[in-house]
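# Can you look at this prediction? I've put the sequence above it.
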Amino acid sequence: MRILLVEDETDMARALMAALNRQDIVVDHVSTLGIAEEAALSDVYDAVLLDRKLPDGDGLSLIPILRRVRKGLPIIVLSALGSSDHRVAGLDTGADDYLSKPFSTDELLARIRAILRRPADLGETFATVGKLRFNLSERCAEVDGAVLDLTRREMLALEILIRRAGRIVPRSALEEAVYGFDEEIASNALDANISRLRGKLSGASVNIHAIRGLGYVIQASP
């Protein structure tokens, strides 16, 4: 799972990132609306955690922009503006949930899990290529009914590949999906990750092809 955190309070951001990382959640942290808009529209995030009082405006102004492009993207507002009127304004603007500061990280994690359990507005629950079946809601993969034991990064790579099955996924898009903004990525890290993933997909009747200079594509074996 990958989450975009839009928060300008450094201590708050660090605490949230640490809590989410302990749950094997990749977190990208930005502190302004301008950077958040560019990042959120990249189509690699499972949810957005959005502060309101940001240096360049009210976080709520970002919600209609995201809703026009990514209708089903879960958005949770995290704000010190916690009155009933503020919560109503957030929800009416299109947020899926509104959590007033201060809050416990356990409650935030529970709310994230609850939102991600909701049926998606668009798309299918399962994606299938060859004998490989990927549950897009639960984020698990199986072959002939047997659940595959994949690492978090292998699962993230497989998810973006299978969502775009038959199409080339650029290296940059894969690296953005698998690694956080602040992570240092070795030149061969993605290739090594894909190599391990290929090994675990043995018997799935799928191939992950490297397209020189472009990226990777997953296809059913002939």
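Structure received.

# Please make it C-alpha for all contacts and neighbour counts, starting now.
Fine.

# Could I get the full set of helices for this structure?
In the chain, the helices defined using DSSP state H lie at 10-21, 33-40, 62-69, 84-93, 105-117, 152-163, 171-178, 189-200.

# Redo those as a markdown table? Include distance to L4 and mean neighbour count.
Conversion of the helices of the chain to a markdown table gives the following (distance: least, C-alpha to C-alpha, whole Å; neighbours: other C-alpha atoms under 10 Å):
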| stretch | distance to L4 | mean neighbour count |
| --- | --- | --- |
| helix 10-21 | 10 | 15 |
| helix 33-40 | 7 | 17 |
| helix 62-69 | 13 | 15 |
| helix 84-93 | 18 | 14 |
| helix 105-117 | 12 | 14 |
| helix 152-163 | 15 | 20 |
| helix 171-178 | 11 | 18 |
| helix 189-200 | 21 | 15 |
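
# another structure for you, compare them:
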Amino acid sequence: MSAADGPGALTLLHTSPVHVPVFDGLRDRHHPGAALRHLVVPGLLERARAEGPAAVTGEIEALLSAAEGGDGPVLCTCSTIGAVAEALGPALGRPVLRVDRPMAAAAVRTGPRIAVLATVESTLAPTLALIREEGAALDRERAGYAAALCPRPHVVPGAWERFEAGDDAGCLALVAAAAEAVTDADVIVLAQVSMAGALERAVTAIPLLASPAVGLAAAVGALRRA
């Protein structure tokens, strides 16, 4: 864990060290001066994939209870465990945000036919549940929207294996190709932080959404309101 000096820092909970420079870069470009603390725990994703996200609830609670900046906001950057982490906020007495919620909210407002791309199966159920939750919220403004909502999940074959092998370019090329192959959607969602680089590679007329930039913006906003 690397800690930014001074009070008022945002804690980011990651399941891969590769996400640290992504969020530091976004901070430097869009939120200069915002202090970030990174907590990297790869084992959380491994256990969540093997046993289900609920299996890591206690470990996440213990980690965040012991982390520096114990009353400041937390941003969970892993889609698989995001719902579990978010639900711990009241017990921890601090805001816990999931990086993909702002993306999901933007997706449902774009249109009901949502293609959800992921590189691991474990990401799909939490992401689909989040999209339906945001669709239900929008239904209060647009009656009947939830009934029309149609998220369609797709796992990109071979992409996770490339990512695990350190072949980020190969992973993103597969993700970009999968996005370009989608033809019958109002919007395409890239379910994981690690897929965000495909935004710059995919050529498609369909809106393509990723979570890091909008998720960090929401969390920095929570930090400044704290």
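Thanks, I have it. Because the structure is a prediction, the values reported are computed rather than measured.

# what's the TM-score for these two chains?
The TM-score (TM-score structural alignment, normalised by the length of the first structure) is 0.36; 114 aligned residues with a C-alpha RMSD of 4.4 Å.

# re earlier: any idea which of the helices of the first structure gets closest to V27 of the first structure?
helix 10-21 (6.2 Å; C-alpha to C-alpha).

# Report all helices and strands that the lengthiest helix in the second structure contacts.
When secondary structure is assigned using DSSP H, the longest helix within the second structure turns out to be helix 124-139. The helices and strands touching helix 124-139 of the second structure, judged by 3 or more C-alpha pairs under 8 Å, 6 or more residues apart in numbering; DSSP states H and E, are helix 101-110, strand 113-118, helix 145-148, strand 150-155.

# The same query, at a cut-off of 6 Å, please.
Where contact means 3 or more C-alpha pairs under 6 Å, 6 or more residues apart in numbering; DSSP states H and E, helix 124-139 of the second structure is packed against helix 101-110, helix 145-148.

# Enumerate the positions of the first one that are buried.
Along helix 101-110 of the second structure, the positions that meet the burial threshold by neighbour count (16 or more other C-alpha atoms under 10 Å) are 101-108.

# For these, could you give me a markdown table that also reports distance to V116 of the second structure?
Shown next, in a markdown table, are these (distance: C-alpha to C-alpha, whole Å):
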| residue | distance to V116 of the second structure |
| --- | --- |
| R101 | 14 |
| P102 | 15 |
| M103 | 11 |
| A104 | 10 |
| A105 | 13 |
| A106 | 13 |
| A107 | 10 |
| V108 | 12 |
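
# could you show me where the strands are in the second structure, in order?
Secondary structure of the second structure, counting by DSSP state E: strands at 9-14, 35-40, 74-76, 96-98, 113-118, 150-155, 187-190, 208-209.

# what is the orientation angle of the fifth one with helix 101-110?
What that stands for is strand 113-118 of the second structure. For strand 113-118 of the second structure against helix 101-110, the angle by axes from the mean of the first three to the mean of the last three C-alpha atoms, to 10 degrees is 150 degrees.

# Just want the angle from strand 113-118 of the second structure to strand 150-155.
Angle, strand 113-118 of the second structure to strand 150-155, by the same axes, to 10 degrees: 20 degrees.

# for strand 113-118 of the second structure, packing partners?
Using 3+ C-alpha pairs under 6 Å, 6+ apart: strand 113-118 of the second structure touches strand 150-155, strand 187-190.

# most packed of those?
strand 187-190 (a mean of 26; mean count of other C-alpha atoms under 10 Å).

# and it, what does it pack onto?
Strand 187-190 of the second structure packs on strand 113-118, going by 3+ C-alpha pairs under 6 Å, 6+ apart.

# let's go with 7 Å and repeat that
Strand 187-190 of the second structure makes packing contacts with strand 113-118, strand 208-209 when contacts are defined by 3 or more C-alpha pairs under 7 Å, 6 or more residues apart in numbering; DSSP states H and E.

# ranking the ones you listed by burial, who's on top?
Comparing these on average neighbours, where mean count of other C-alpha under 10 Å defines a contact, strand 113-118 leads with a mean of 24.

# that older thread, take the strands of the second structure and write them to a markdown table, including distance to A217 of the second structure.
Below are these laid out as a markdown table (distance: least, C-alpha to C-alpha, whole Å):
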| stretch | distance to A217 of the second structure |
| --- | --- |
| strand 9-14 | 11 |
| strand 35-40 | 12 |
| strand 74-76 | 10 |
| strand 96-98 | 11 |
| strand 113-118 | 22 |
| strand 150-155 | 25 |
| strand 187-190 | 17 |
| strand 208-209 | 14 |
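
# quick revisit: including distance to V175 of the second structure, could the helices and strands packed on helix 124-139 of the second structure go into JSON lines?
Shown next, in JSON lines, are those (distance: least, C-alpha to C-alpha, whole Å):
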{"stretch": "helix 101-110", "distance to V175 of the second structure": "17"}
{"stretch": "helix 145-148", "distance to V175 of the second structure": "27"}
